[in-house]
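Enquirer: sequence unknown, structure follows:
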């Protein structure tokens, strides 16, 4: 699955194999090997690819057809366990995170006022 998805992602950004290689710190030959299925990126490279294209490693590996996770590492720390990842968009998840931050801010203000 990596070969097809990597090539599609690279082409969607209109990058050459050489340009992508520079971005993820590998050679053009390595990128070509990944896209042809002759080579497999190591874990660190796979993560750099995912980060560069803002997709999940699971997407690159074919474990999911969703390019990105709804909960980013930062928002997953917010314990947004009540969200149904399948039914909200990334934009909605970001909006919910902003609301949560605002609610925490207001709660701190109320606590501060009660302490005075």
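Expert: Yep, it's here. Note that the structure is a prediction, hence the values are computed from the model and not measured.
Enquirer: make it CA atoms for all contacts and neighbour counts henceforth
Expert: Fine.
Enquirer: would you mark the buried spots in the lengthiest helix in the chain?
Expert: The longest helix of the chain (DSSP state H) is helix 90-115. Across helix 90-115, burial judged by 16 or more other Cα atoms under 10 Å covers 93, 97.
Enquirer: who are the packing partners of it?
Expert: Of the remaining helices and strands, none touches helix 90-115 by 3 or more Cα pairs under 8 Å, 6 or more residues apart in numbering; DSSP states H and E.
Enquirer: A further structure is provided below for comparison with the first:
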């Protein structure tokens, strides 16, 4: 589950207003919010800039906000690498989060040395 709808509502914007500000169709934004369509990497970055948030946070990462700056950098790097590696696969945000958590767990427990 991504956080686009939550952040849009926090800003007090309708889909139409947000679409106008971002020069995007409100129907496309609605599909992004509801998980029926996945934004491209450059669109995630545009949305992250708009909301002053990270791409992983927008995509629903639950641990991102509590990470220190070094961990956030690693997390962002792994997320970008996953986007490139799995570009042709339609991974759900929940699946991506599980993969990232597995990698983080493995690093924390010394499984990657």
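Expert: Cool, got the structure. Quick caveat, the model's predicted, so the values are computed rather than measured.
Enquirer: relative to the whole chain's centre, how far out is the longest helix of structure 1?
Expert: 24 Å (Cα atoms, centre = their mean, to the nearest Å).
Enquirer: got the end-to-end distance for stretch 82-94 of structure 2?
Expert: 14 Å (Cα to Cα, to the nearest Å).
Enquirer: in structure 1, point out the residues matching that stretch.
Expert: Per TM-score structural alignment, stretch 82-94 of structure 2 has no counterpart in structure 1.
Enquirer: quick check: which element contains the aligned residue in structure 2 for residue 7 of structure 1?
Expert: Aligned by TM-score structural alignment, residue 7 of structure 1 pairs with residue 5 of structure 2. Taking DSSP states H and E as the definition, residue 5 of structure 2 sits inside helix 4-10.
Enquirer: show me where structure 2 has helices.
Expert: With DSSP H as the criterion, structure 2 has helices spanning 4-10, 15-22, 26-33, 41-51, 55-58, 69-85, 93-108.
Enquirer: tell me what the fourth one is packed against?
Expert: Meaning helix 41-51 of structure 2. helix 55-58.
Enquirer: after superposition, how close is the helix it packs on to structure 1?
Expert: Following the fit onto structure 1, the mean deviation recorded for helix 55-58 of structure 2 is 0.8 Å by mean Cα distance after the TM-score superposition for structure 1.
Enquirer: residues making contact with that helix?
Expert: Applying Cα atoms under 8 Å, 6 or more residues apart in numbering, the contact partners of helix 55-58 of structure 2 are 2-4, 44-45, 47-48, 64-65, 75-76, 79.
Enquirer: which of the residues you listed are buried? Put it as a PyMOL command.
Expert: The buried subset of those, as determined by 16+ other Cα under 10 Å, is captured in PyMOL by this line:
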select buried, resi 2+3+4+44+45+47+48+64+75+76+79
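Enquirer: out of the contacts of helix 55-58 of structure 2, flag the one nearest to residue 101 of structure 2.
Expert: Distance to residue 101 of structure 2, by Cα to Cα, is smallest for residue 75 among these, at 9.7 Å.
Enquirer: contacting residues for that closest one?
Expert: 56, 64, 100.
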